[in-house]
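Novice: I would like to see how this sequence folds:
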Amino acid sequence: MLTGGGYCFLEWKQSLFEREASTSEVSDDLLIPGGMPIGIYMETDGVMVLGTEAVEEKGGTTQEPAKNIVKAGDYIVGINDEAVTDKKDLQRAVKSQEAQEVVLHLRRNEEYVDVKTKLVDARDGKKLGIWVKDDEQGLGTVTFLDSKSRFGALGHGIRDTDTSELLEIREGRLYTTSIQEIKKGKSGEPGGMEGIIVYNNYNILGTIEQNTESGIFGTIDRIDALFSEQEAIPAAAPSDVHTGEAVIRCAVSGKVEEYKIRITKVDLNAHEKNKTLVIEVTDERLLELTGGIVQGMSGSPIIQDGKLVGAVTHVFVQNAAKGYGIFIQDMLKYVG
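Specialist: All right, here's what the predicted structure looks like:
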């Protein structure tokens, strides 16, 4: 039964990509469009430095030993001879040090540097005086699935909220989620989607392998739990995309639906890859539900003329009905 069921599912999946593409189409890529909400959990590649702080010693004096030595956005990957991959490693390594001075091994702007800093002997143990983080979590929307079970989502990278730096990740996972509440967007105050994410093995959908300026990318393991029977469609080349009517797919109503939008600008030479399209929500249902584009809708696929042309990436803060999008081809560069 397991073998037969697996075969039937693989046969169904393959059939989604067997639609014959017109010879006039610039791109032969066939993708299943998404629109489903996903829970996101990522672990940083090393421990990310957020900043430094003064620490009080046992004697009552304070000092900030790491000030001007480490920088926000650095990644601590080791202390002396001990490797560091997460906060627990860092805490363990600091606790085990006997000397008052240590060497921190850092990754800074893709280069590795060593710096010396002092440990503060505080009342509750030894301290570096450094604020750090080693993970990130949230909610977004999946954009597409390809024939090799590779996915793209968000259309923009995940950045640290304190430093605004793009997170360098060691690994990550996608989880099932359901939308529980929508905070409607209004002028000057972007809205948002709130969902319930249970971070356990049962709810894992796949793995996140890349966090880039054009989105997050990886592999879906449980396709049947995320994608239902949908038709694969061609991926548009940037030159195919034009101003005019289009639709986006998202699940703000509790299920994936298509909503009308208008592409008002196509910029083939935009400075930021995830702001090459300007869109405006025209669908009264979506405007009533969300006010337009809200946080969590990033990654919602944009479909025009039967092709997947891109994904929603940002909302205009002063006008929630408007936002930016990215060309799908700029996302496809990261899957293969």
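Novice: from here on, contacts and neighbour counts on C-alpha atoms
Specialist: Fine.
Novice: what about the helices in the stretch 201-336 of the chain?
Specialist: 223-226, 284-290, 328-332 (DSSP state H, counting those that start in this stretch).
Novice: report the buried residues of the second one.
Specialist: Within helix 284-290, the residues scored as buried using 16 or more other Cα atoms under 10 Å are 286-287, 290.
Novice: H105 is nearest to which of the helices of the stretch 201-336 of the chain?
Specialist: helix 328-332 (33.1 Å; Cα to Cα).
Novice: who's in contact with that closest one?
Specialist: Residues from elsewhere that reach helix 328-332 (Cα atoms under 8 Å, 6 or more residues apart in numbering): 152, 155, 214-215, 235-238, 273, 308-311.
Novice: to compare against the first, here's another:
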Amino acid sequence: MEKKDVVKKRNPENCMQNSAASLPHAPSSVFPTHAAGKKRKPCLRKILAFWILMAVLGGAGGWIYQTWQKIPSSIRIRAGEEQELFLDVPVSGTIYGEKTAQKDVIPVNLNRPLTVQASQIQDYTMDVKLFGIVPFKQVDVHVVEGQRLIPAGVPVGIYIKTEGILVIAESDFEGLDHSRKEPARYLLRAGDYILKVDGVELEGKKQFTEQVAASEGKELCLTICRDGQTFDVTVTPQQNTEGVYKLGIWIRDNAQGVGTMTYLDEKNGFGALGHGINDTDTADLMEVQSGSLYKTKIVNIRKGISGTPGELTGVIDYKKENRIGAISINSVEGIFGTLSQEEADEIQGEALPVGLKQEVKKGEAQILSCLEEDGAPQLYTIEIKALHLDHDNINRGIEIQVTDERLLEKTGGIVQGMSGSPILQNGKIIGAVTHVFVNDPTRGYGIFIENMLSH
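Specialist: Presented below is the predicted three-dimensional model:
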């Protein structure tokens, strides 16, 4: 009984007060009272509500962006044919032409299959609204003639000569007095094209190097093309330790390599690569003065593995008799030009209709590529995994994965040199292979054929 009288229940609040009393200098915030806890709960609710709102807005923003990408900025429709357009997006609007009367404005709803037909070549505009309310996007609609192309799939050797001399880097060098010399510092930069020296057009880097060496240290007037703008700069060459006059720049006037021809049209015009030829140092699209296609033979295949892309190795003999075509255009969509009649006659295969981007479907497709020395192009099975109708990078509109065991055995998937291999689906030519995933060589990207034809 006495023990029970001694041991008494203690009030938790008293414990708190006693503890606080033992530390008279402790700030009251260290030991919050019940009232302070009540004040903190509304603050936590506000923070939680804020983050929930941010998550909702982020999700909504992502959905809107994906919806935007599902709607191409431009759509092509073949004249005289009924075609189905189904984008499965919650937008509706109208289609009208430049001279369309109000009564001829056509309502559209892209949330369900839409059958369209145009009888003549003409351009239209489609204005669409999200949920039929919020102005969302303007789409250019082009009515075009139906076109047929012969899928090529043959390897070609490529040689291009730049428009002028390309500056790929600045550098310094040791002068006669053993000090560092930088004659072109702040005057020239990587990506510049040197077109003329003292008003004389350049034919190649050898000529340019000789003119600089023969300058005897006198000022040279260089005509430069930079970002599409042409202007003159003056620069004074200086001697290196061997007494040779230099400017302190690295230059290039050509590029070469192996790729695949995508198609041949009825006028012997060809398209190849599906992407442009960029300088390896500046990463800029090279401005082409002239170029040639040459016969090539595939002599080796390095299989691709995760982290290391594979490669087709071809032998190119740059003899005149091996030249099979002329390159006239180097653009982001590929390289284009004209094939010789003799070589065009050797391209076998039936001309196929062009598949427009809205006709391309996810699922099985084929690529046409040649992997054997003196062999004919073969069809290999792939799967289209995703479609990006309005991708910022037009060379990556089609996402593909190699499924053909023969191709996987030979190459491991997509390898360098296969760029330009035509992609076929449902009896139509729909695109060309352009890129490989570095970490998964079985997967890669392709460009829509209509984008190649728009160059």
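Novice: now the contacts of helix 328-332 of structure 1 in JSON lines, with neighbour count and distance to V132 of structure 1?
Specialist: Shown next, in JSON lines, are the contacts of helix 328-332 of structure 1 (neighbours: other Cα atoms under 10 Å; distance: Cα to Cα, whole Å):
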{"residue": "G152", "neighbour count": "29", "distance to V132 of structure 1": "28"}
{"residue": "G155", "neighbour count": "34", "distance to V132 of structure 1": "26"}
{"residue": "S214", "neighbour count": "30", "distance to V132 of structure 1": "25"}
{"residue": "G215", "neighbour count": "26", "distance to V132 of structure 1": "24"}
{"residue": "A235", "neighbour count": "27", "distance to V132 of structure 1": "40"}
{"residue": "A236", "neighbour count": "25", "distance to V132 of structure 1": "41"}
{"residue": "A237", "neighbour count": "20", "distance to V132 of structure 1": "41"}
{"residue": "P238", "neighbour count": "20", "distance to V132 of structure 1": "40"}
{"residue": "K273", "neighbour count": "19", "distance to V132 of structure 1": "30"}
{"residue": "L308", "neighbour count": "29", "distance to V132 of structure 1": "39"}
{"residue": "V309", "neighbour count": "26", "distance to V132 of structure 1": "38"}
{"residue": "G310", "neighbour count": "32", "distance to V132 of structure 1": "35"}
{"residue": "A311", "neighbour count": "37", "distance to V132 of structure 1": "32"}
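Novice: show me where the stretch 101-250 of structure 2 has its helices.
Specialist: Using DSSP H, counting those that start in this stretch, helices in the stretch 101-250 of structure 2 cover 205-213.
Novice: stretch 263-273 of structure 2 aligns to what range in structure 1?
Specialist: Under the alignment (TM-score structural alignment), stretch 263-273 of structure 2 falls on residues 144-154 in structure 1.
Novice: helix, strand or coil for T3 of structure 1?
Specialist: Recorded secondary structure, T3 of structure 1: helix (DSSP: H, G, I helix; E, B strand; the rest coil).
Novice: what span of structure 1 lines up against stretch 289-305 of structure 2?
Specialist: Taking TM-score structural alignment, stretch 289-305 of structure 2 hits residues 170-186 over in structure 1.
Novice: and the matching stretch, what's buried?
Specialist: Using 16+ other Cα under 10 Å as the test for burial, stretch 170-186 of structure 1 gives 170-179, 182-186.
Novice: check those residues and tell me the two furthest apart.
Specialist: R170 and K186 (36.4 Å).
Novice: returning to what we had before: could you tell me which of the buried residues of stretch 170-186 of structure 1 belong to strands?
Specialist: Cross-referencing these against strands under DSSP state E gives 170-175, 178-179, 182-183.
Novice: in CSV: these, plus distance to I32 of structure 1.
Specialist: Output for these, formatted as CSV (distance: Cα to Cα, whole Å):
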residue, distance to I32 of structure 1
R170, 27
E171, 24
G172, 22
R173, 20
L174, 18
Y175, 19
S178, 20
I179, 22
I182, 26
K183, 28
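Novice: which of the residues you listed sits closest to Q63 of structure 1?
Specialist: Taking Cα to Cα as the measure, Q63 of structure 1 lies nearest R170 of those, at 32.5 Å.
Novice: the equivalent of F336 of structure 2 over in structure 1: neighbour count?
Specialist: Here F336 of structure 2 is matched to F217 in structure 1, going by TM-score structural alignment. A count of neighbours around F217 of structure 1, defined by other Cα atoms under 10 Å, yields 26.
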